[in-house]
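Asker: Predicted structure and sequence below. I'll ask about it afterward.
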Amino acid sequence: MTEHTWYLLKALILGVVEGFTEFIPVSSTAHLLLIGEWIGFDSGDAKVFEVVIQFGSILAVVWIFRHRIWQLIWGTYRRERTEVAFARNLIIAFLPAAIIGALAIQYIKMLFHHPGIFVVTLILGGLIMLWVERKPQFAKFADSGSRSDGGTDKRRSTQALEEISWKQALAVGCAQCIAMVPGTSRSGATIIGGMLAGIERKTATEFSFFLAVPTMLGATVYDLYRHGSALSGEQTSAILIGFVAAFFSALVLVKALLLFIAKHTYRPFAWYRIALGIVVLIWLSLGG
């Protein structure tokens, strides 16, 4: 196997990793950078590879929800009240990260070169997820309408995308800003942020999916605009392979996740984050 072929195979591996981790709250960026480090994949200082292939996963969401997205576009054009409100909420949730990202992207990317930050963000994020899932209104399966202790919760969570208020959308948008810190997880921050804002688990997950589309499209276009001319032919080939791999693996993951959260909480992912954070800590302690 030639060095070039091996490089492209690594890109394929990372594309699959991206697709399987983008929409679960375990931080796809942490997995891409850590696994990339372990297998010796050099994506360059600008980290364009990690950003661009994430949009492959986002396109999988566009495909899966294509009918709902078309309904949103057509309904907004026709000025249907519920669709206009949904579109408004996506814009409100998108703007905080767009503004902060544009102003601080250089400082944010500096954090990508410090693996130690993943120890903190992975473990702390896992602990926060466990805390949120223990709150009475979330200590139940999605759509079950009953608490784990057999009682009823007087606080009703927002059950549908169309019911989300602009204040809840803004809360999700602010939570997404936190996810700019590597290892935090964009999906994790927006889902948990939505749940804390009073949105039901499955609905918060779906809103996170839709919000990912403009967010990652913006990040991809911005990164390619700034660094695209500096990419080598080998890096471009790697991005294309990783992009396609991320798309197909995300198709599988998103459908599986929606089935999973219909009957389970996010606690398994929280424990996984904590375990991974400990593994990274041990690896760094051993001189990794």
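Answerer: Happy to help now that I have it.
Asker: contacts, neighbours, all on C-alpha from now
Answerer: OK.
Asker: quick one: which helix or strand includes the residue sitting nearest the centre point of the chain?
Answerer: Central residue of the chain (Cα atoms, centre = their mean): Ser187, 3.2 Å from the mean position. Under the criterion of DSSP states H and E, Ser187 resides in helix 186-196.
Asker: Show me the contact partners of stretch 184-199.
Answerer: Taking contacts as Cα atoms under 8 Å, 6 or more residues apart in numbering, the residues outside stretch 184-199 that touch it are 22-29, 118, 121-122, 125, 129, 132, 138, 156-159, 164, 168-169, 171-173, 175-176, 178-180, 200-201, 204-205, 207-209.
Asker: what's the offset of that stretch from the middle of its chain?
Answerer: Average the C-alpha atoms of stretch 184-199, do the same for its chain, and the two points are 10 Å apart (Cα atoms, centre = their mean, to the nearest Å).
Asker: and here's the other structure:
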Amino acid sequence: MEIEIIKAIVLGIVEGITEWLPISSTGHMILVDEFIKMKVTPEFLEMFLVVIQLGAILAVVVIYWRRLIPTSKKTWIMWVKIIVACVPAAVVGLLLDDVLNAWFYNYQTVAIMLILFGILFIVIENRNKSAVPKVNSIDDLTYKQALIIGVFQLIAAVFPGTSRSGATILGGLLIGVSRTAAAEFTFFLAIPVMFGASLLKLVKFGMHFTGEESMLLLNGMVVAFLVSMAAIKFLMSYIKKHDFKVFGWYRIVLGVIVLGYFGVKIFL
């Protein structure tokens, strides 16, 4: 049991870091699972890898509590924009969740999307090098711009390895949103999206846990929360002085590693 809890803690650490940095939590989870396979049922593992995100969501709520409480007209408008951006991914997720998992949840898709979006980050940041952002805060986002960012989130929902945060940040940069505003909107978008995805997985799993399963899930969520607190603060501090190109290069390297590792594994 102790070994399995350690594995859950490691996965919680990976989730807490990779959920918010634009480097794909799925890509990392696939690799980590190869080396520290949890001795649980496939159904529980599928649910666990999604539901530990609830810990990561709680970190956003704690850090941005005052911004998120709908006590003013400005905050209510922000939440409407968030809902607008969530619609594309929510509709497709509810209708096609199992189908998309069957088609695209594989190392080839993950690796290709890691590399593709890594290249896009580098290209777009180079293009934006001397550009002045048109939108510097979430308050300045139009509903149309929010929907465009939501379409990028849909891409991440369909193709594992894209990275939800990576896709939405990239979408924001493409339409002239500042790095800080794009990152914050990405964090806020995660709240309804990840709550919805977690609820869907819990319902499909059946809400029936053994004592060991409950301990594993709780440990993963708590660790994901603590690590997410640090990851979010790091990212917001980092992008005040730097661009996202380092994450682009990291994604490319990780994508090549994923392709190489599983490619070699097939032939061995």
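Answerer: The structure has been received and is ready for your questions. Everything numeric in this text was worked out from a predicted model, so none of it was measured.
Asker: TM-score for these two?
Answerer: Overall, the chain-to-chain superposition scores 0.93 on the TM-score scale (TM-score structural alignment, normalised by the length of the second structure); 263 aligned residues with a Cα RMSD of 1.6 Å.
Asker: related to what we said a few turns ago, just the ones of the contacts of stretch 184-199 of the first structure in helices?
Answerer: Filtering those for membership in helices, criterion DSSP state H, returns 28-29, 118, 121-122, 125, 129, 132, 168-169, 171-173, 175-176, 178, 201, 204-205, 207-209.
Asker: For ChimeraX, what selects the buried ones among these?
Answerer: The ChimeraX selection below is limited to those of these classed as buried (16 or more other Cα atoms under 10 Å):
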select :28,29,118,121,122,125,129,132,168,169,171,172,173,175,176,201,204,205,207,208,209
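Asker: which residues in the stretch 1-150 of the first structure form helices?
Answerer: Defined through DSSP state H, counting those that start in this stretch, the helices belonging to the stretch 1-150 of the first structure, from first to last, are 3-21, 28-39, 48-64, 66-77, 81-110, 116-133.
Asker: and for the second one, what are the contacting residues?
Answerer: Applying Cα under 8 Å, 6+ apart, the set of residues contacting helix 28-39 of the first structure from outside is 10, 14, 17-18, 21-22, 42, 50, 112, 115, 118, 182-183, 185.
Asker: Which residue lies closest in space to the equivalent of Gly183 of the first structure over in the second structure, excluding its sequence neighbours?
Answerer: Alignment note: Gly183 of the first structure maps to Gly161 in the second structure; criterion TM-score structural alignment. With sequence-adjacent residues excluded and distances taken as Cα to Cα, 6 or more residues apart in numbering, Gly161 of the second structure is closest to Val110, at 4.0 Å.
Asker: residue in the first structure matching Ser24 of the second structure?
Answerer: The pairwise alignment with the first structure assigns Ser24 of the second structure to Ser27, based on TM-score structural alignment.
Asker: Return the residues in contact with its match.
Answerer: Ser27 of the first structure touches Thr21, Leu122, Pro182, Gly183, Thr184, Ser185, Arg186, Ser187, Gly188, counting by Cα under 8 Å, 6+ apart.
Asker: Pull the number of nearby residues for the last one.
Answerer: Using other Cα atoms under 10 Å, the number of residues around Gly188 of the first structure comes to 27.
Asker: now do His113 of the first structure
Answerer: Each residue near His113 of the first structure was counted by other Cα under 10 Å, and the total is 12.
Asker: Could you do Thr71 of the second structure as well?
Answerer: 10.
Asker: For stretch 84-96 of the second structure, grab the matching residue range in the first structure.
Answerer: Residues 92-104 of the first structure are matched to stretch 84-96 of the second structure when aligned by TM-score structural alignment.
Asker: Average offset of the matching stretch relative to the second structure?
Answerer: If you overlay the two and look at stretch 92-104 of the first structure, the average distance to its match in the second structure is 0.6 Å (mean Cα distance after the TM-score superposition for the first structure).
Asker: For that stretch, list every residue counted as buried.
Answerer: Ile92, Ala93, Phe94, Leu95, Pro96, Ala97, Ala98, Gly101.
Asker: residues making contact with it?
Answerer: 166, 169-174, 176-177, 180, 211, 214-215, 218.
Asker: What is the nearest of those to Thr265 of the first structure?
Answerer: The shortest approach to Thr265 of the first structure among those belongs to Val172, at 18.9 Å (Cα to Cα).
Asker: Tell me which residue of the second structure matches up with that closest one.
Answerer: Taking TM-score structural alignment as the alignment basis, one finds that Val172 of the first structure is matched in the second structure by Ile149.
Asker: quick one on the thing from earlier: after superposition, how close is the helix holding Ser187 of the first structure to the second structure?
Answerer: With mean Cα distance after the TM-score superposition for the first structure, helix 186-196 of the first structure departs from the second structure by a mean of 0.6 Å once superposed.
Asker: Also compute the angle for that helix relative to helix 116-133, please.
Answerer: Angular relation of helix 186-196 of the first structure and helix 116-133 on a 0 to 180 degree scale: 30 degrees, by axes from the mean of the first three to the mean of the last three Cα atoms, to 10 degrees.
Asker: Run through the residues that contact the match of Gly183 of the first structure.
Answerer: For Gly161 of the second structure, the residues meeting the contact criterion (Cα under 8 Å, 6+ apart) are Ser24, Ser25, Thr26, Gly27, Thr109, Val110, Ala111, Ile112, Met113, Leu114.
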